[in-house]
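**Q** mind looking at a prediction? Sequence and model below.
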Amino acid sequence: MGTSKKVRTGRQVALVMLALAGVLVAWLVLLPRWFRRNRSLLLSRGPFRRLLRAYNNWALHISGTRRSSWGLLTHLGRRSGRTYQTSLGTHPFGDGLLLPLGYGTRTDWYRNVMAAEECAVAWKGRTYHLGRPELISGPEAMEAWPIRDRILLRLAGIHDFVWLHHLGE
């Protein structure tokens, strides 16, 4: 009797873990695709906007730290001149860093960086002064990422990246 109860508990734990993995994959893979198609509709509604704001606030706290793979992009608004911070996946590439364009070229952070032609990225506990942004895509940019990230990027339909070059300190 005791063994069958352990097996049942083990199956329940496995089922919960599988469900959590499914939710994580949905969040990382399906959400960017769906968001790109329905951006204006989603951001005009209250509940999703509040959820996204809470997630972004949480991500800002861990981005750029030594243990996080996310970088914290600091950029100036192209119209307001206000300083903004955005959490993004970050990976070294060539003489700078590579940032994925998860929601396409219409995102504000991308347009702000392209207009200012410079920004700062905190990554792995260091801050880099970057500029000369280039929009790149293709196998060379994709292969710069570790295999686990490459799989998620492909599943999410992300093929475009911003290559930011080091400007010095």
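**A** Cool, the structure landed. Every value quoted in this text rests on a predicted model; they were computed, and no experiment measured them.
**Q** only C-alpha atoms for contact and neighbour calcs from this point on.
**A** OK.
**Q** what about the longest helix in this structure?
**A** The longest helix of the chain (DSSP state H) is helix 2-25.
**Q** same for that helix, what does it pack against?
**A** Here helix 2-25 touches no other helix or strand, going by 3 or more C-alpha pairs under 8 Å, 6 or more residues apart in numbering; DSSP states H and E.
**Q** let's bring in a second one:
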Amino acid sequence: MARQSTISARDAVRTFNKHVLNPVMLLLAGRRHWYAAALRHTGRRTGRIRTTPVVAERVSDGFITPLPYGTGVDWLRNVQATRTATITVDGSSFDVVDPQIIDAATAAGQLSARRRRAFGRFGIQHFVKFDLATDTSGENHAH
């Protein structure tokens, strides 16, 4: 019973954030000196461009994003379907590909100590790892 109430509470927070907090967060997401990044992705059913505020930690070969609401969120299903997205963080945009769900132990070895502690306090168990896209010359796209 406790697990069900935890899931219900998490879903209620997720729904509130999706419809109330996220539109406000998008006003600042991706800008310099702001903690949230903007993840631009294509809707898997509608084909419409969507933008979702996320936390994105830059790692050596891409980005790692925590999944505090689990692996069934709409934006993750969209990027899994298209295998591509654009992450705007600290004022710069990066094309990313190949989203892979990883566990907390795998992510921990690549995250900064500060992020590792924060994500650990929130009990985040799953993350998505994105690789940087490359163009034909082998250089990373940054806009």
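**A** Happy to help now that I have it. Source: prediction; values computed, not measured.
**Q** fetch the TM-score of the aligned pair.
**A** Here the superposed chains carry a TM-score of 0.79, computed using TM-score structural alignment, normalised by the length of structure 2; 132 aligned residues with a C-alpha RMSD of 2.6 Å.
**Q** need the residues that contact the longest helix of structure 1.
**A** Applying C-alpha atoms under 8 Å, 6 or more residues apart in numbering, helix 2-25 of structure 1 turns out to have no external contacts.
**Q** buried residues in that helix?
**A** Buried residues in helix 2-25 of structure 1, counted by 16 or more other C-alpha atoms under 10 Å: none are found.
**Q** same check, this time on stretch 81-97 of structure 2
**A** Buried residues in stretch 81-97 of structure 2, counted by 16+ other C-alpha under 10 Å: 83-90, 93-97.
**Q** next: stretch 5-14 of structure 2.
**A** In stretch 5-14 of structure 2, counting by 16+ other C-alpha under 10 Å, buried: Arg14.
**Q** before we move on, what about stretch 35-52 of structure 2?
**A** Going by neighbour count (16+ other C-alpha under 10 Å), the buried part of stretch 35-52 of structure 2 is 35-44, 51-52.
**Q** so which of those are in strands?
**A** 37-42, 51-52 (DSSP state E).
**Q** from those residues, pick the one nearest Arg10 of structure 2.
**A** The shortest approach to Arg10 of structure 2 among those belongs to Thr52, at 17.9 Å (C-alpha to C-alpha).
**Q** isn't that closest one right up against Val24?
**A** No - counting by C-alpha atoms under 8 Å, Thr52 of structure 2 stays clear of Val24, with 10.9 Å between them.
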